[in-house]
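Engineer: Build the 3D model from these lines:
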Amino acid sequence: MKTINYLLFDLDGTLVDSVPDLALSLNLLRGELDRPPLTENQVAQMVGDGASVLVKRAIGEEFYQPAHLDRFMQLYDQHLLDNTICYPGIQDLLNHHPANKMGIVTNKPYQLSMKLLEGLKLTRHFKVIIGGDSFAHKKPHSLPVLKALEALSADPQQTVMIGDHHTDIRAGRDAGTATCFCAYGMGNTDGLTTDFYAAQATDLLPLFPGSHLD
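Structural biologist: The predicted structure is shown next:
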């Protein structure tokens, strides 16, 4: 493998801990439907495959209607930044790499992703930000990763896809990049192996040191 010069990140469970706000919004929806609240741990296990799948898991696929997704999006938009923060060490990691070498590939809808990143003052760190609705396919399909590579003019062999879910691993692998699993996040590997492993968010900077920009 060549030297890693480009970093692609998942968002939720990788750069930011958004579980409290996702749980809050889902439980507000469940309350409107006269259903008991979910725990944050339960919600964490539902995240990773996009908003519609999240809502279906949260209220039951057999009960799901498109209006439930619309209502969740309204609620989450209102509570997007109540409690969501970067994981420890993420800001330092981003400060060590230039924006033209980094991108985000998330299954979170693009507009919500941008609002969250702007609220946390993170947009300046990334040349490209791709949401789950930016293209015809989302992760685990390789298309959004390939689009990010194209936008960065990046060699896949010099790039790593960093994420906390098997969708990130599959998308990166199929696009030809190295992969890094973030065990501190919400997802799981589904038995897949990765090139790099981060038990904590603070492990990422030693793995991908870059050069400090401040």
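Engineer: CA only for contacts and neighbour counts going forward, please
Structural biologist: OK.
Engineer: just the helices in the chain please.
Structural biologist: 19-32, 40-44, 51-59, 66-79, 90-95, 110-119, 143-152, 166-175, 204-207 (DSSP state H).
Engineer: From residue 93, how far off is the spatially closest residue to residue 143 that is not a sequence neighbour?
Structural biologist: Distances taken as C-alpha to C-alpha, 6 or more residues apart in numbering put residue 137 closest to residue 143, at 6.4 Å, once the chain neighbours are dropped. Distance, residue 137 to residue 93, using C-alpha to C-alpha, to the nearest Å: 29 Å.
Engineer: Comparing these two, which residue is more hemmed in?
Structural biologist: residue 93 (21 against 13; other C-alpha atoms under 10 Å).
Engineer: Just send the helices of the chain back as CSV, with distance to residue 101 too.
Structural biologist: CSV is the format used below for the helices of the chain (distance: least, C-alpha to C-alpha, whole Å):
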stretch, distance to residue 101
helix 19-32, 28
helix 40-44, 29
helix 51-59, 28
helix 66-79, 29
helix 90-95, 10
helix 110-119, 17
helix 143-152, 7
helix 166-175, 16
helix 204-207, 15
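Engineer: One more, so I can put them side by side:
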Amino acid sequence: MNPAVLTLTHFDAAMVDLDGTLVDTLGDFVAAVNAMLAELRKPGQASQALDATTVGRMVGKGSENLVKAVLAHAGAEMPDRYTEALSCYQRHYAAINGVHSTVYPGGLEGLRALQQAGLKLACLTNKPLAMAHQLLRLKGLDGFFSEVFGGDSFARKKPDPLPLLKTCEALGTAPARTLMIGDSSNDARAARAAGCPVLLVTYGYNHGEPVREVDADGFVDSLSELRFQK
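Structural biologist: Purely as a prediction, here's the structure:
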């Protein structure tokens, strides 16, 4: 697959990841994580604020995984407070969702190209569904998608193939003709297991690992590079 030129007849639909693919939400994650840590901090305990690089390596597998990773990083006593921490994190994230995030350059152009090519579009993210809907609406992206599914929409999250297979069912398309567009090995592993072709952007998070080392069908530096020909 040419990373920038996709043959229209190969696809009927596309599933597009949200965080790290369409919207740079790292600032939201950092703010919510550090607000959580500040609230959990015991009196007299030193500040444990995490920087964007550290948090960026932890995102991508859902809120539960992020909170567990943050607690493990914060210290031995923190993992015992997981239930409290998750509730705290979700409350802080809901309060700032979208405030510290921006649509990636080329994101709108890429969605328009997919739409103009006649593909059915779904947003498929590990972010909780309510927060995904809110973020898409705040950033003016909600009108592109006929379906939106979050990390709590199905029994399992990416990199499990179940969300992709269920999204294909909702779109009424075969996995082999449904393109997955994401930013990480989560998206690629899920796509491979589901039998979907996968295209990755090079600017996302991918747990701090080089994305071009991931098994994918193509890579783009911007979604504006997408071109479709019959």
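Engineer: who wins for proximity to residue 193 of the first structure among the helices of the first structure?
Structural biologist: helix 166-175 (8.4 Å; C-alpha to C-alpha).
Engineer: contacting residues for residue 113 of the first structure?
Structural biologist: Going by C-alpha atoms under 8 Å, 6 or more residues apart in numbering, residue 113 of the first structure touches residue 131.
Engineer: if we go to 10 Å?
Structural biologist: 11-12, 80, 104, 106-107, 119, 123, 129-132 (C-alpha atoms under 10 Å, 6 or more residues apart in numbering).
Engineer: rewinding a little: most packed of the helices of the first structure?
Structural biologist: Between the helices of the first structure, helix 166-175 has the highest mean count of neighbours, a mean of 24, where neighbours are mean count of other C-alpha atoms under 10 Å.
Engineer: Could you give the residue range in the second structure aligned to it?
Structural biologist: Aligning helix 166-175 of the first structure against the second structure (TM-score structural alignment) gives residues 185-194.
Engineer: again with stretch 43-57 of the first structure
Structural biologist: Against the second structure, stretch 43-57 of the first structure falls on residues 55-69 (TM-score structural alignment).
Engineer: hmm, back to that, what is the equivalent residue in the second structure for the residue nearest to residue 143 of the first structure?
Structural biologist: Taking TM-score structural alignment, residue 137 of the first structure has residue 156 as its aligned residue in the second structure.
Engineer: That match and residue 165 touch, don't they?
Structural biologist: No: contact criterion C-alpha atoms under 10 Å: residue 156 of the second structure and residue 165 do not qualify, at 11.3 Å.
Engineer: What is the burial count for the aligned partner of residue 16 of the second structure in the first structure?
Structural biologist: Under the alignment (TM-score structural alignment), residue 16 of the second structure maps onto residue 9 of the first structure. Applying other C-alpha under 10 Å, we find 22 residues neighbouring residue 9 of the first structure.
Engineer: Which residue, neighbours along the chain excluded, lies closest to residue 177 of the second structure?
Structural biologist: Using C-alpha to C-alpha, 6+ apart and skipping the chain neighbours, the partner closest in space to residue 177 of the second structure is residue 11 (4.4 Å).
Engineer: Identify the residues contacting the residue nearest to residue 186 of the second structure when sequence neighbours are not counted.
Structural biologist: If the residues on either side of it in the chain are set aside, residue 186 of the second structure comes closest to residue 159, at 4.4 Å by C-alpha to C-alpha, 6+ apart. Residue 159 of the second structure makes contact with 60-61, 126, 184-194 under the criterion C-alpha under 10 Å, 6+ apart.
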